[in-house]
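Peer 1: Let's see this in three dimensions:
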Amino acid sequence: MCVGVTALIRWDRDPVLWVIRGALYTVVAVAFIAVQRRRARNAAGTDSRGLAELGRGIRHREVPDDPEKRAAMRRLVDDQLERLERGARWLPYWLGFMGLIAAAVLALGVATGSVLFPLVFALGTAGFCCWILWMRRRTMERLHYMRSALREEHEHVS
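Peer 2: Just a heads-up that it's a prediction; the model follows:
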């Protein structure tokens, strides 16, 4: 999407270059998502359909009745919480780096007299950072809820 917006702004370049760039970025994004899904499938010990069902159950805060699915969900929740907690160490640095880039682009825009695009970029970056923090907090709440619900369910079964 960013490649398309940039292509509209910088229309003086060859359109084939934008198509190639967009395809390359898409391939990289799809590969990254495929690796993440494979890790999640391996952590949960299930297939793609089972992973989708477990993800839906986590989003809707539904504890499965089947003991195998409960165990798979417990493994998936533990894996996702571990990843989020491990990533929390670097999150302030990434957000700070993104803010620094946005401030630098804004400063360059003010210095060159072109303020509109840098301002839109800075506001977009700030919005993106806020969205990341909101989604992380929401995901952590869901995963902690599911961890406690799965433990309670496990204690009732035992």
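
Peer 1: only C-alpha atoms for contact and neighbour calcs from this point on.
Peer 2: Noted.

Peer 1: Tell me, how many residues neighbour Phe32?
Peer 2: 11 (other C-alpha atoms under 10 Å).

Peer 1: Now do the helix ranked longest in the chain: which elements does it pack against?
Peer 2: In the chain, with assignment by DSSP state H, the single longest helix is helix 116-157. Here helix 116-157 touches helix 48-59, helix 67-87, helix 91-112, going by 3 or more C-alpha pairs under 8 Å, 6 or more residues apart in numbering; DSSP states H and E.

Peer 1: The same query, at a cut-off of 6 Å, please.
Peer 2: Packing partners of helix 116-157 (3 or more C-alpha pairs under 6 Å, 6 or more residues apart in numbering; DSSP states H and E): helix 91-112.

Peer 1: Run the chain-centre distance for the helix it packs on.
Peer 2: 21 Å (C-alpha atoms, centre = their mean, to the nearest Å).

Peer 1: With stretch 113-125 instead?
Peer 2: 24 Å.

Peer 1: Buried ones in it, by neighbour count?
Peer 2: 115, 118-119, 121-122, 125 (16 or more other C-alpha atoms under 10 Å).

Peer 1: Please tell me how far the residue most central in space within the chain sits from Gly45.
Peer 2: Geometric centre of the chain, nearest residue: Ile132, 7.5 Å, by C-alpha atoms, centre = their mean. Using C-alpha to C-alpha, to the nearest Å, Ile132 is found at 28 Å from Gly45.

Peer 1: just Arg59 next, same as before
Peer 2: 19 Å.

Peer 1: Between the two, which has more neighbouring residues?
Peer 2: Neighbour count, other C-alpha under 10 Å: between Arg59 and Gly45, Gly45 has more, with 17 against 13.

Peer 1: To check against the first, give me the structure of this:
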Amino acid sequence: MSQDNSGWRRWLGKWWVLSLFYFVVYGGFQLLRPGRTWADAAIGAAIYAAWMTGWQVRRRRRDSRAVGAKADELPQLERRMRRGEVPEDPAERQAMRKLAQRRLAKLQGGAKWALPLLGFLWLAVSVISLAVGQFGSGLAFLGAGVVLAGLIVWGRRRNIERLTRAERRLSAADGDRSRTA
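Peer 2: Predicted coordinates for the structure are as follows:
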């Protein structure tokens, strides 16, 4: 597989960079909460970073086995797929197409109950907050829930369209190249 080792992009796929990112972001948000100390934020951020990095590495290993590529090559394949590139190498093209098909299957199948459940829980917390007289936090929580649900739906649709386009481009490239060979 071809490698793009230019600049900061080569570091994005490293597990320790992911871990550091999760640690800094989660720790920063924890420090914004009133009453949090540096030690509390650091311990919570370390646990969150370890969990999220483990989940990401596990996902990457499963994807790499399923598509027939090395785990270190997946971030590069994903970036190239996002940019709309079609590799010349048939093995790389096949791995990219399998990755697009795998991600599409996960987005289109799976937990169709998750978003309605999240919406119900968000609404329930908002209603309880309003019922006990905390109108500001209840309305803020409700508004944040509507925005979050909108972002989830928008992101899911965007990813499905992007992956469908990539899969079509890769399949068309295989069809064109097989006719000329």
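
Peer 1: okay, and the longest helix of structure 1 goes to which residues in structure 2?
Peer 2: Counting by TM-score structural alignment, helix 116-157 of structure 1 pairs with residues 136-177 of structure 2.

Peer 1: will you turn the buried residues of stretch 113-125 of structure 1 into CSV that also has distance to Val5 of structure 1?
Peer 2: As requested, the buried residues of stretch 113-125 of structure 1 are exported to CSV (distance: C-alpha to C-alpha, whole Å):
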residue, distance to Val5 of structure 1
Val115, 17
Pro118, 14
Leu119, 15
Phe121, 12
Ala122, 16
Thr125, 15
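
Peer 1: now, among the residues you listed, which is nearest to Lys69 of structure 1?
Peer 2: Minimum distance to Lys69 of structure 1 across the buried residues of stretch 113-125 of structure 1 is 39.0 Å, recorded for Thr125 (C-alpha to C-alpha).

Peer 1: so how many other residues sit close to the nearest residue to that closest one once chain neighbours are set aside?
Peer 2: Spatially, and ignoring its direct neighbours in sequence, Thr125 of structure 1 is nearest to Ala102 (6.6 Å; C-alpha to C-alpha, 6 or more residues apart in numbering). As a burial measure, Ala102 of structure 1 scores 21 neighbours (other C-alpha under 10 Å).

Peer 1: Superposed on structure 1, what's the mean shift for the match of helix 116-157 of structure 1?
Peer 2: Compared with structure 1 after the fit, stretch 136-177 of structure 2 shows a mean deviation of 1.5 Å (mean C-alpha distance after the TM-score superposition for structure 1).

Peer 1: thinking again about what came up before, so how far is Arg138 of structure 1 from the residue nearest to the centre of structure 1?
Peer 2: When Ile132 of structure 1 is compared with Arg138 of structure 1 (using C-alpha to C-alpha), they lie 10 Å apart.

Peer 1: and what of Arg56 of structure 1?
Peer 2: Arg56 of structure 1 is 15 Å from Arg138 of structure 1, by C-alpha to C-alpha.

Peer 1: what do you get for Gly109 of structure 1?
Peer 2: 35 Å.

Peer 1: Neighbour count for the two, which is higher?
Peer 2: A direct count of neighbours by other C-alpha under 10 Å for Gly109 of structure 1 and Arg138 places Gly109 higher, at 16 against 11.

Peer 1: mind listing what that one touches?
Peer 2: 115, 118 (C-alpha atoms under 6 Å, 6 or more residues apart in numbering).

Peer 1: which residue lines up with Glu78 of structure 2 in structure 1?
Peer 2: By TM-score structural alignment, Glu78 of structure 2 lines up with Gly55.

Peer 1: Run a quick neighbour tally on that match.
Peer 2: So Gly55 of structure 1, with other C-alpha under 10 Å, has 16 neighbours.

Peer 1: cool, Asp72 of structure 2 as well?
Peer 2: Using other C-alpha under 10 Å: Asp72 of structure 2 sits among 15 other residues.

Peer 1: where's it relative to Glu92 of structure 2, distance?
Peer 2: 14 Å.
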